[in-house]
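Give me the fold of what follows.
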Amino acid sequence: MTAHQKPAEPAVDFVRRHIGPAPRDIDAMLQTVGASSLSALMGETLPASIRQKAPLDLGKPLSETEALAHMRGIASRNQVFTSLIGQGYSGTIMPTVIQRNILENPAWYTAYTPYQPEISQGRLEALFNFQTMICDLTGLDIANASLLDEGTAAAEAMALAERSSSVKTKAFFVDHDVHPQTLAVLRTRAEPLGWSLIVGDPARDLDKADVFGALFQYPGTHGGLTDPRAAIAALKAKGGVAVVAADPLALTLLASPGDLGADIAIGSAQRFGVPMGYGGPHAAYMAVKDALKRAMPGRIVGLSVDSRGQPAYRLALQTREQHIRREKATSNICTAQVLLAVIASMYAVYHGPEGLTHIARTVHRRTAVLAAGLKKLGFAPLSDSYFDTVTVAVNGQRQAIISHAAHEQINLRLDETTVSIALDETTTPAVIEGVWRIFGGTLSYAEIEKEARDALPSALHRSSKFMTHPVFNEHRSETELLRYMRKLSDRDLALDRAMIPLGSCTMKLNATTEMIPVTWPEFGALHPFAPKEQAAGYHAMFATLEKWLADITGYDAVSLQPNSGAQGEYAGLLAIRAYHLSRGDAQRTVCLIPSSAHGTNPASASMAGMDVVVVACDAGGNVDVEDMRKKAAQHADRLAAVMITYPSTHGVFEEHIRDICDIVHTHGGQVYLDGANLNAQVGLARPGEYGADVSHLNLHKTFCIPHGGGGPGMGPIGVRAHLAPFLPGHPAADGGKAPVGAVSAAPYGSASILVISYIYILMMGGEGLTRATEVAILNANYIAKRLDPHFPVLYKNHNGRVAHECIVDPRGLKTTSGVTVDDIAKRLIDYGFHAPTMSFPVPGTLMIEPTESESKAELDRFCDAMIAIRREIADVEAGRFKIEASPLRHAPHTVHDIAEDKWERSYTRAEGCFPAGTSRNDKYWCPVGRVDNVYGDRNLVCSCPPVSDYAQAAE
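Modelled structure (predicted):
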């Protein structure tokens, strides 16, 4: 190196790659917003009273190469045994074509929730296929587009049964052979609502019980198969609602829940190609009879028509119900498991009905051979009928079995007096021979197989067909499936194409390096109930991640269990409730919630058994402190909590946050701070230090877990020390003795995707995270400054600053031009952008959040598009054409507009299809025109109809 040469910069500086604007761009943007430095801008944006004093110190950041090497070290500490534990989790084989082109493809994992249907047709079709598959397998009329896990689905089904039943008794019957983690989640859900659970044998105990509904496990958690028809019929005769928790693979061979008389079916689609992942993420399902469709929680994909009368998918019925009905919502479900539902649906497309049936028959046949061998060794199965799981008495040999199982590196389900063995599609004859050795015998699979008999009861054999639609029967070659997946992804607009400027949703970069270890078998192949020592790497990562999150937020303890933001809210409120109960304050049930709050807040409070009292907001969008003071005093004896979003949903750091916390604490309440907007605080302010007692942390927002088309998500909670004893427990971890029970089916929620947030923090370090927050705030202020002359920014602080997002207000333009917020959102598609958040929290407005990941060039492209749209509105105002005849109202434009023989509109094709500043070479073509939402709800179609119906829908 010569004297004039500078040392080369590191080949991989992750912080620089994660943050969009280059240093020179940051200087230019600061000049535009009128700030002398990032530090000065932060001083004008955040109240000095909440600024953390010490820099965030999380250790030296690693490069991408170093981070992957570090993760290899963690992975090596996990031991991948063959897990035959079952209990709702199975080994499975994800087809590599699906792994590479769905799970590892940013076109799928960086997409947002399909609230804008015109640019979501690909993932909506995949979810439509999922619903069709579930409806066919369960024999019920309508399915939703996934829930968080089987335990959550069971809790939601119980709540649905309570709402729908004519029985007024507040008791619910649970099959004694239900999965233990499901029972735990049910207990947690029932207790705050005053519902009691009766656990027993449906055949023996249900008839005497006075209940609003019952849950049957099919097959049972220990493998047994019984015919529940008589018990279901008796339950329904008394007005109760029947819920069947069913294994979808078993349903290819067994009579469907619909055939059994069920009103609701729930379960997990995990074994349809999704790794166990030490607990998740996995798509749960729910299907119901037609009469229950309008009360069913979660998202439903329906078939509607677009502006040309052509078929188009959209979310139907109670879309975002929790935002509309708030404390009267039937559920707080906000995140689904879209990416995992897509994988499960593609697994079904890949295999088809014949392939799934073949897998099921193979699994059952090998289970029958296993059972025959065990019987030969003196361990006769306790049930004569089963699908994939057999249970035997240990006969005093428990310790020997444990020792032999460890030697064979096979995990079995060990109870005090029994052992259960669950097989799956990965189970080979060699594994079965290994199980026999565990039980003391050396047998030949081939020899035992000759004598083994199947064990499915004839009365439960499936007779109805399923998955007859062409989509499940036309993609047998990899070529065809590859092209089908590519065709669907091309219909969508995800983060891999363009900025997604949604406010409150933080659509930031999900870096490839963060995603890589998710599919490593050391993380993906672990069963959530495997012995803890086999997951030493996981637990080391959990401990470090919990510490980092505590350091970032100023809290004392963290639970990683909640697997969505809304579930985190629920867990946080349960902690507050349990804290008050432990102090003898059972009367503390009032939860104060500002009128600006995210809709899941009041829904979560209701689920936690709290009474919602709304606090007003002032003209600046801030919480009305005097109204807060008044209502806190009014309800002082009953005050449980306040739920605050900070910075506010209006995109501003409220100056009086410490006052709000003090008011609530003075009257004996606790402060729940919604962590949806934590991306504006990391490294700058710690909620646990300025007055909050508990927060959920959206890892799929601030900490880079991808949105995946609307899920997976994660919502861990951080708490102050006094609430730590009331973090969620889990029977697999504490035997069910924790004061607050499980909120998720697995102890660490969707554990396999925690590696993403872990690596993100590992590569950013404290300084990098702080810089990310500063640039996120800069980017938002830059957009606000550029757009304010054209679309006024609705809320700013006293220095004229916004936080990490801003709300622009086009409402006045409706008077001058007739333009609606929908028109602007759909026209943005023609410019190649996803719309900002529409009409939330203020009807008729647009909430914009750029994140730190977007470059100045992309921010300018977005601002230029918005300004160009304002000019188009000016054309309407000037009388060039009426709004009905404008490109705004006809947006989005499709290839059909280019191909149309006649063009009789008052603007040119070029103006409509290639608006100012867009690139013709890189044009994103929306596959459908504007979707008719009203038609879709009036003519509800939520599973694949016969092909002929598509033509009828277009007439």
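
Please count neighbours and contacts with C-alpha atoms only from this point.
Fine.

All the strands of the stretch 701-850 of the chain, residue numbers only.
For the stretch 701-850 of the chain, the strands defined by DSSP state E, counting those that start in this stretch cover 717-719, 806-808, 837-838, 846-848.

How far away from the center of its chain is the last one?
The offset between the C-alpha centroid of strand 846-848 and the centroid of the whole chain comes to 22 Å, using C-alpha atoms, centre = their mean, to the nearest Å.

outside of that strand, which residues touch it?
For strand 846-848, contacts defined as C-alpha atoms under 8 Å, 6 or more residues apart in numbering pick out 501-504, 780, 805-810, 821, 836-840.

Got a ChimeraX select line for the buried ones in those residues?
A single ChimeraX command selects the buried members of the contacts of strand 846-848 (16 or more other C-alpha atoms under 10 Å):
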select :501,502,503,504,780,805,806,807,808,809,810,821,836,837,838,840
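
shouldn't residue 793 be in contact with residue 810?
No. The pair residue 793 / residue 810 is not scored as a contact, 9.3 Å apart, by C-alpha atoms under 8 Å.

Just give me the longest helix of this protein.
Longest helix in the chain by number of residues (criterion: DSSP state H): helix 338-376.

After that helix, which helix or strand is next?
Proceeding N to C from helix 338-376, the next assigned helix or strand is strand 389-393, under DSSP states H and E.

What lies in contact with that following strand?
86, 222-224, 367, 371, 379-383, 417-423.

one more time with 10 Å
84-87, 219-225, 363-364, 367-368, 370-371, 374-375, 378-384, 413-424 (C-alpha atoms under 10 Å, 6 or more residues apart in numbering).

From those, keep the buried residues only.
With neighbours counted by 16+ other C-alpha under 10 Å, these contain buried members at 84-87, 219-225, 363-364, 367-368, 370-371, 374, 379-384, 413-414, 418-424.

tell me the contacts of residue 441?
Here residue 441 is in contact with 373-374, 376-378, 433-435 (C-alpha under 10 Å, 6+ apart).

another one to check against the first:
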Amino acid sequence: MSQPSLRELEQHDAFVGRHIGPNDAEIATMLAAVGHDSLEALTDAIVPALIRSGTNAAAAPLALPESLTEEEALARLRAIASKNQAFRNFIGQGYYGTHTPKVILRNILENPAWYTAYTPYQAEISQGRMEALINFQTMCADLTGMEIANASLLDEATAVAEAMTLARRSARSKSNTFLVAGDTHPQTLEVLRTRAEPLGLAVEVARSTDAFHQKLAAGDYFGVLVQYPASSGWIADWSADAEAVHGHQALFVFATDLLALTLLKPPGEMGADIVVGSSQRFGVPLGFGGPHAAFMACRDAYKRSMPGRLIGVSVDADGNPAYRLTLQTREQHIRREKATSNICTAQVLLAVMASMYAVYHGPEGLARIASRVARLTAILAAGLRRLGHATVHASAFDTLCIEPGDAGPAILARAREARINLRVRGNGSICISLDETTTRADVETLWSVFAADGAALPSVDALDAQAPSLIPDALRRTGPFLQHPVFNTHHSEHELLRYMRALADKDLAMDRTMIPLGSCTMKLNATAEMIPVTWPEFADIHPLAPAEQTEGYRQLIAELEAMLAECTGYDAVSLQPNSGAQGEYAGLLAIRAWHRSRGEGHRDICLIPESAHGTNPASAQMCGMKVVVTKCDASGNVDVEDIRRAAEKHSAHLAAIMMTYPSTHGVFEEDVVEICEIVHAHGGQVYTDGANMNALVGVAKPGKWGSDVSHLNLHKTFCIPHGGGGPGVGPCAVKSHLAPFLPRAGIPGGDQDDRTSRGGMVSAAAYGSASILPISWMYVTLMGATGLRKATQVALLNANYVSKRLAPHYATLYTGRNGLVAHECILDLRPLEKATGISAEDVAKRLIDFGFHAPTLSFPVPGTLMVEPTESESLHELDRFIDAMIQIRQEIAAVEDGRLDREDNPLRHAPHTALQVSGSEWTHAYPRELAAFPLPSLKLQKYWPPVSRVDNVHGDKNVFCACIPVDAYRERTA
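All right, here's what the predicted structure looks like:
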């Protein structure tokens, strides 16, 4: 026996084999099952040759280094991170230092039970995270003084933009102007302008108080926005202004700060209609700008129009309270081109963190933190006055504004020397924002920065006894908040730890089971990829920090952009979009801007196949485009001739086509190059939705076969975890001619980088959810060029293996060339429902009894299940899922032949709770063992759903979206 070489021995540490579920022997077994002898042969049989090879070089090998080990990759990334400098930040402008309680850091942010969960569309297995989101909604509604709040939005600036469009469709005013009080965060104004222009809305900014009141009195607006507290710190009672706004049949929008609202009069008591803001300072790190959970609270009258997700309370089959997504939860899929928002991703993981921060501290603890910040701010202001620096405003919560005059340069130089960041506004004034992390020593250091040479510094203790509060009595909060028991019970670490564990135990996430959701790509989120997210070199950087302090981030971002450009074949990438829907929006805005730059701004027709993701038509509508739907043929392919007819008909006005590749039907379109040629011949651009990029990386490049722009879902293909429904990252990749129209990289009020761009900002931070970009950088670095290609090939293999093994039991609705599917397969249950009454939803619920999250239900075709196993699932796990599906098919057969009752059977009553099967009474015609343990393996490891089937109709008819009443809470926890 020959001795192995050193190179062979070194392979024990290779990451590729840890990410890809099946080993080489299992891959060979599966290849035999699908009738191919190698991954290369299977790839050739599935992927059209025209995009794999030829003059367009669509499938040229990836020009990326080969894989590194986990230790090598972490060491390299640590070296990059060390180039960041974490100064003490007093910049504010919507981003503040905060202490993440370590029990939340370890047991939420770093816990795969929370970060690998999927969006809670399947209520019965999502009760834990939905309870956490109900807590978030209650927290936001309570603090703002509003009637209802949603389960989070992407960031504060986009939340304001969503509030603007909600106001436009809800207000009776016929104006198209949105009036903004000028002392609003600059990034908010930028995102507002980006969102308003394609919709034909005007954003009018009143730069002074007098100008604001003049415009307010004139009444030409449908909505009005104020920042409370203002960006430069002052606070005011807006009650009288609210009356004026309502008198003109318009809506009043507040952008606010949740920590400040523990002390300040809530907007709801001032006449607010919509209130938005960020929950970032409730324990979520700065992270160079994101991800952070924004919120929207509003009057009850607007709940059916409110964008984003909304968690409601319904009942299960036994009458017990149960949570579910309610009302407009997937507006973009239901209303498509008539949708008013394309929001698909929320910021669930961050909303959960913020809600747990409030649970942990409770109302008294939050008020104490806020009071300490406010007290330090008053003391700082008093000391600055003694040093000869009067504050511009008499009122404040946490932010002071100083006009330094000629002393400004010297002050800023001393600040840099003391490793302190201050905010310099466009008018030369300096803002200082304090936060939870500010100490007495910080205040003394700030005094030293502002003091003239030789000046004696004030005393914190002395001024504490003398400095007046900067919050006027009339603006102090008088009513209670967060009175529900959940916010007044878990203040010790033991109690919070057990509460979070109890919630996690109710849910199914990737740490327990395969989640075979088609189009959602639930794959391994490796621990080594996650570790750098919480490094202080990444977590503690303010998005407006000067460029010299963020060299590490800029290197990471530049390298990741280059990696993504190489994987896609495009020339430029923007990482600003902080969700897939935002990436779609950015790509269409780039197309729109390019047409306008050529004098063809009249081009506004967007062709979208009927199989497209629901966000596609919604995004087009938001860009001011008109959607023309094109047909699919009987095989699930887009109808090329129908596209040709539509392109010819609308040739003079054709702006773009949006198509998903491989298609949403799970097949590779044979004619994708021809489609690109047709659209280009009629002056349009090709947008390829990158949601299914997991079937392409290393195999084919859309930028090389004729596509002009794609968004990518880093929370799908590139391993950023779904986090229970967010965070997401949706970078936009384009060919060179569209590059100038990508979202602007610099944040107003911050340090501009050297890029030139004519695109507008689509998210609040220049690089969106920057703090989770290390995950995707690590994934590409760990996999290398060869590993990425193999991952794609195994994703194709796994999908075809599932389809092949289930073929005797369930028909795969669509197949491509050689009878094969792409990375996902659609199982057609419609014939079974017609024969037995058992629906795809019944099968989805029955899978819970087997410990599985269901495949994607009834999308893109009603009555079907779309399965995407990904490359990360082992042969064992695939077979476990297949065995469950075969057992379910046998139960359906028992309904067909009468062995199981058509109504009283385990499918119609699934899922079954432990309480049901262990109760003293059992009224069903089928045995308890069949209900609970349909396969013997379940006796060894069993997931018990906390509730039985949830009543969706009851939830929509009886909308209740806050913590369940105290009496019910006590009954449940007794």
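
May I have the TM-score of the superposed chains?
In this superposition the chains share a TM-score of 0.98, using TM-score structural alignment, normalised by the length of the first structure; 954 aligned residues with a C-alpha RMSD of 1.5 Å.

Which one, of the strands of the stretch 701-850 of the first structure, ends up nearest to residue 621 of the first structure?
Smallest distance to residue 621 of the first structure across the strands of the stretch 701-850 of the first structure (C-alpha to C-alpha): 10.7 Å, for strand 806-808.

hang on, the earlier thing: which among the strands of the stretch 701-850 of the first structure is found nearest to residue 738 of the first structure?
For residue 738 of the first structure, the closest of these is strand 717-719, at 16.1 Å, according to C-alpha to C-alpha.

circling back to that earlier point, out of the contacts of residue 441 of the first structure, which two sit at the greatest distance?
378 and 434 (16.3 Å).

neighbours around whatever residue of the second structure lines up with residue 764 of the first structure, how many?
Here residue 764 of the first structure is matched to residue 783 in the second structure, going by TM-score structural alignment. Neighbours of residue 783 of the second structure under the rule other C-alpha atoms under 10 Å: 27.

which residues touch residue 783 of the second structure?
Contacts here follow C-alpha under 10 Å, 6+ apart; on that basis residue 783 of the second structure touches 14-20, 64-70, 789-791.

8 Å - rerun?
With C-alpha under 8 Å, 6+ apart, residue 783 of the second structure has these contacts: 15-16, 66-68.

gap between it and residue 28 of the second structure?
Distance from residue 783 of the second structure to residue 28 of the second structure, counting by C-alpha to C-alpha, to the nearest Å: 21 Å.

How about residue 242 of the second structure?
Computed as C-alpha to C-alpha, the residue 242 of the second structure to residue 28 of the second structure distance reads 69 Å.

more crowded one of those two?
residue 242 (21 against 15).

Translate that one into the numbering of the first structure.
Under the alignment (TM-score structural alignment), residue 242 of the second structure maps onto residue 232 of the first structure.

how about the host helix or strand of its match: buried residues?
Taking DSSP H and E as the criterion, residue 232 of the first structure maps to helix 229-237. Buried residues in helix 229-237 of the first structure, counted by 16+ other C-alpha under 10 Å: 231-233, 235-236.

quick one: the next helix or strand after that helix to chain centroid distance?
Where DSSP H and E defines the elements, the next helix or strand beyond helix 229-237 of the first structure is strand 241-246. The chain centroid and the centroid of strand 241-246 of the first structure are separated by 23 Å under C-alpha atoms, centre = their mean.

count of residues packed around the aligned partner of residue 343 of the first structure in the second structure?
The alignment partner of residue 343 of the first structure in the second structure, by TM-score structural alignment, is residue 353. Applying other C-alpha under 10 Å, we find 28 other residues in the vicinity of residue 353 of the second structure.

In contact with residue 353 of the second structure: list those residues for me.
104, 108-109, 282-284.

And for residue 30 of the first structure?
Contacts of residue 30 of the first structure by C-alpha under 8 Å, 6+ apart are 36-38, 778, 782.

Same check on residue 829 of the first structure?
119, 835, 891-892, 926.

Relative to residue 864 of the second structure, how far out is the aligned partner of it in the second structure?
Using TM-score structural alignment, the partner of residue 829 of the first structure in the second structure is residue 848. Computed as C-alpha to C-alpha, the residue 848 of the second structure to residue 864 of the second structure distance reads 17 Å.

can you check residue 790 of the second structure too?
According to C-alpha to C-alpha, residue 790 of the second structure stands 29 Å off from residue 864 of the second structure.

Helices of the stretch 151-300 of the second structure, start to end?
Here the stretch 151-300 of the second structure has its helices, by DSSP state H, counting those that start in this stretch, at 156-170, 186-196, 209-218, 239-247.

let me redo that: the stretch 601-750 of the first structure
Under DSSP H, counting those that start in this stretch, the stretch 601-750 of the first structure gives helices at 625-634, 657-666, 731-734.

excluding its backbone neighbours, what's nearest residue 132 of the second structure?
residue 352 (5.6 Å; C-alpha to C-alpha, 6 or more residues apart in numbering).

Cool, thanks, talk later.
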